[in-house]
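>>> pasting the sequence and the predicted model now:
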Amino acid sequence: MYVVQQDGDSDLINVAIDGPAGAGKSTVARMVAAQLGYVYVDTGSMYRAVTLGAQRQGLAADDEERLTQFMKSLDIVLKPGANGQFVYMNGEDVTSLIRTREVTGAVSHYAASGIVREVLGVMQRNMALRKGIVMDGRDIGTHVLPDAELKVFLTASVKERALRRFKELGQEAVVTLQQLQEEIAERDRLDEQRELAPLLKASDAIELDSSDMTIDEVVDAIVKMSRTKLAEAK
């Protein structure tokens, strides 16, 4: 599915952006990649695609045997678009379908599956072999790309993350701000307490609290860090 080149480019680095749900990782990572001229990889969308596909087939998150067979037949392709990435699952554009509340509420459970993380982890590492990747997720710096030249742990308060999501939903919101806060707090708990590849800040990651920062300020900060790391790597 992916073209892999074994020899990396010494003029490029890999950037890993981790953090809890709703911290703005995807938006920030996409903008950082655009400014650096790098490729953006949204790992969260890959886990969402798995969740959608598994739900369609009635597969429970703890049914490792059936999930293993399902993962063997799964093809996920990420394609860049003007406003983000398009996500294709077995040839179907599922970009909008993976953002429903049903998928959002279940994705942490499927992301805790060993076989799911193993298969997607291989895909993600292959994408990063050539360097010049900005990848965001929950365990990129600690598990997927532990050798990434720059690791950023992007966070924000639960209240701020819920407020951002509430504003994104606008008139389409079918939940209250309080419900969103509770859902985000629960996702944090699941991500932090899962046995396999839990949400952790890498020991060499730079923590960036975006609670009182604009998106542009966050992007500028990470782009500067990236250019400093690139200069150091030469």
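Nice, I can see it.
>>> CA atoms for contacts and neighbours, from now on please.
Noted.
>>> look up how far L150 lies from the closest residue to V39 other than its chain neighbours.
Spatial nearest neighbour of V39, chain neighbours left out: I133 (4.9 Å); criterion: CA to CA, 6 or more residues apart in numbering. Using CA to CA, to the nearest Å, I133 is found at 11 Å from L150.
>>> what's the overlap in contacts for these two?
Shared contacts of I133 and L150 (CA atoms under 8 Å, 6 or more residues apart in numbering): 13-15.
>>> and the helix or strand where L78 lies, what does it pack against?
Secondary structure from DSSP states H and E places L78 in strand 76-81. Judged by 3 or more CA pairs under 8 Å, 6 or more residues apart in numbering; DSSP states H and E, the packing partners of strand 76-81 are strand 84-89.
>>> how about residues contacting the strand it packs on?
So strand 84-89 is contacted by 30, 42, 45-46, 49, 74-80, 93-95 (CA under 8 Å, 6+ apart).
>>> put this beside the first:
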Amino acid sequence: MKKKPSTIAIDGPAASGKSTIAEKLARELGYLFFDTGVMYRAVTLAALRRLGTVEDETAVSQLAAEVDIDITPPSKEDGRKYDVLLDGEDVTWEIRSREVEASVSQVSAYPGVRKAMTDQQRRIGLRGHCVMVGRDIGTVVLPEADLKIYLVASPEERARRRHQENLQRGLASDYSAILQAMIRRDQIDSTRQVAPLKPAEDAHIIDTDGLSIEEVLGRVRSLLEDCARAETDLNG
């Protein structure tokens, strides 16, 4: 019997499709879907609420080490893919606010914040049977993942996707503003000193421009089969 990879890391820039692909893949495999980015959003929300700013790196890092963030299966049928709990409070939708969106890259670049979140993410990932999504899973959080995938797409395509998501949720949306914010975020994420956004050396890169969700999933399934076949050959 072929053995499926137990830990799967899916990385890539914002709106590259990684969360959508990971959620569907996790459901197919019966694995935990863990979008690690929501943890940084939760810390950002906590900082905005309790500190009134994200500019004080020391204070934000201290807060990150103190707050209790948990990710659990969805408790409501309102479109959510999981519950995000901040010290026991359901903040699943609050972490998607414009204020959090504008500040999360800065917060996630703080070394103290990344360390606090990485430690917790590793504990979850190392349990196995997990599809982890983020920007540094394959390079920092779970470098020993059985399969590493890195999704890419042009800024224009990613901004279009985010714009459509907003419209579908009934939110006001400005494509040009989203595109500019996306480009700024890419710059911050790829040039930060700690855990910059980049594919792991052994990651499989998939360009999702022009591909449907099912076409991307098809490529991922092929990688799963290749990984399982290699494991079978290795073990005789």
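Looks like it came in fine. Predicted model, so just to flag it, every value in this text is computed and none were measured.
>>> buried subset of the contacts of strand 84-89 of the first structure as a ChimeraX selection?
This is the ChimeraX syntax for the buried subset of the contacts of strand 84-89 of the first structure, where burial follows 16 or more other CA atoms under 10 Å:
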select :30,42,45,46,49,76,77,78,94,95
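>>> just name the closest of the contacts of strand 84-89 of the first structure to Q181 of the first structure, please.
S45 (21.3 Å; CA to CA).
>>> now which residue in the second structure aligns to that closest one?
Under the alignment (TM-score structural alignment), S45 of the first structure pairs with V38 in the second structure.
>>> burial count for Q171 of the first structure?
The burial count assigned to Q171 of the first structure is 8, neighbours taken as other CA atoms under 10 Å.
>>> nope, L12 of the first structure is what I was after
Count around L12 of the first structure with other CA under 10 Å applied: 22.
>>> does it touch K131 like I think?
Yes - applying CA atoms under 8 Å as the test, L12 of the first structure and K131 come out as touching, 5.7 Å apart.
>>> quick one, what contacts the spatially most central residue of the second structure?
By CA atoms, centre = their mean, the second structure has its centre lying nearest to G134, at 2.9 Å. Shown in contact with G134 of the second structure (CA under 8 Å, 6+ apart): 9-12, 35-37.
>>> same check on L147 of the second structure?
Neighbour list for L147 of the second structure: 5, 7-9, 203, 224, 227 [criterion: CA under 8 Å, 6+ apart].
>>> what is the burial count for P199 of the second structure?
P199 of the second structure is flanked by 22 other residues according to other CA under 10 Å.
>>> the first structure: which residue goes with that one?
Using TM-score structural alignment, P199 of the second structure pairs with K201 in the first structure.
>>> nearest residue to its match other than its sequence neighbours?
Using CA to CA, 6+ apart, the closest residue to K201 of the first structure is F153 (6.0 Å).
>>> give me the mean deviation of the lengthiest helix in the first structure from the second structure.
Under DSSP state H, the helix in the first structure containing the largest number of residues is helix 215-233. Aligned to the second structure and superposed, helix 215-233 of the first structure gives a mean residue distance of 2.0 Å (mean CA distance after the TM-score superposition for the first structure).
>>> okay, that helix sits on what stretch of the second structure?
Aligned by TM-score structural alignment, helix 215-233 of the first structure falls on residues 213-231 of the second structure.
>>> thank you kindly, that will do.
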